[in-house]
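Engineer: The sequence and its predicted three-dimensional model are supplied below.
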Amino acid sequence: PSCADVVLDDSKVSSTHARVRFEQGKYVLYDLGSTNKTFVNGQPVTAQPLKDGDQISLGPNVQLIFKIV
């Protein structure tokens, strides 16, 4: 599919918190103006190309690991 939504039940994650897009051969994570920010490997980001194994934080409670399989 061209679009997929993930809903997280956490009050610190904005309803439209972040988006991942595949652009020019890379996956890029975009923060969508979230209140509690998006972090990659501990650094706040607005737009960040992702690498396999990157640690993504959506607010203080949600931790994800980006994996290419």
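Structural biologist: Here it is on my side, so go on. Residues are numbered from 1 along each chain as shown.
Engineer: CA atoms for contacts and neighbours, from now on please.
Structural biologist: Noted.
Engineer: what's the span of stretch 61-69, first residue to last?
Structural biologist: One end of stretch 61-69 to the other measures 25 Å (CA to CA, to the nearest Å).
Engineer: do stretch 49-61 as well
Structural biologist: Stretch 49-61: ends 22 Å apart by CA to CA.
Engineer: Name the residues that touch that stretch?
Structural biologist: Outside stretch 49-61, the residues within contact range by CA atoms under 8 Å, 6 or more residues apart in numbering are 10, 12-13, 17, 26-29, 36-42, 63-68.
Engineer: And here is the other one:
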Amino acid sequence: MRSGAYSGDRYLLQPDVSSIGRHPDSVVCLDDVTVSRRHAEVQCTDGVYSVVDLGSLNGTYVNQTRIDEGAIEHGDELQIGKYRMVFFDGSQA
């Protein structure tokens, strides 16, 4: 996590789909009003990662561009509500 109350935190994503949102069952739980309960998902298919906005109020951004769905790569910045995080693909490290 690059900014926000969780700055410095790291999250291990699930092998297929990882939820991001305010809901406590989310893989990446971000407890803030700028984050929807079910905000976005990170999906991995055949080693290719993508992020999908789930109809959130404040949107999902990849490298400062608002997206509905899009590929993400090692080093890309995701913004969910007021939180900014960097995607690290462990196979690239």
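Structural biologist: Received, thanks. Only a predicted model underlies this, so the values are computations on that prediction, with no experimental measurement involved.
Engineer: Please check the contacts of stretch 49-61 of structure 1 and keep the buried ones.
Structural biologist: 12-13, 17, 27-29, 36-40 (16 or more other CA atoms under 10 Å).
Engineer: Around the nearest residue to D16 of structure 2 once chain neighbours are set aside, count how many other residues there are.
Structural biologist: In space, not counting the residues next to it along the chain, D16 of structure 2 is nearest to C44; the distance is 5.0 Å by CA to CA, 6 or more residues apart in numbering. For C44 of structure 2, the count of nearby residues is 18 (other CA atoms under 10 Å).
Engineer: element containing C44 of structure 2, please.
Structural biologist: C44 of structure 2 belongs to strand 40-45 when assigned by DSSP states H and E.
Engineer: Where in structure 1 does whichever helix or strand comes after that strand align, residue-wise?
Structural biologist: Under the assignment DSSP H and E, the closest C-terminal helix or strand after strand 40-45 of structure 2 is strand 48-53. Counting by TM-score structural alignment, strand 48-53 of structure 2 pairs with residues 26-31 of structure 1.
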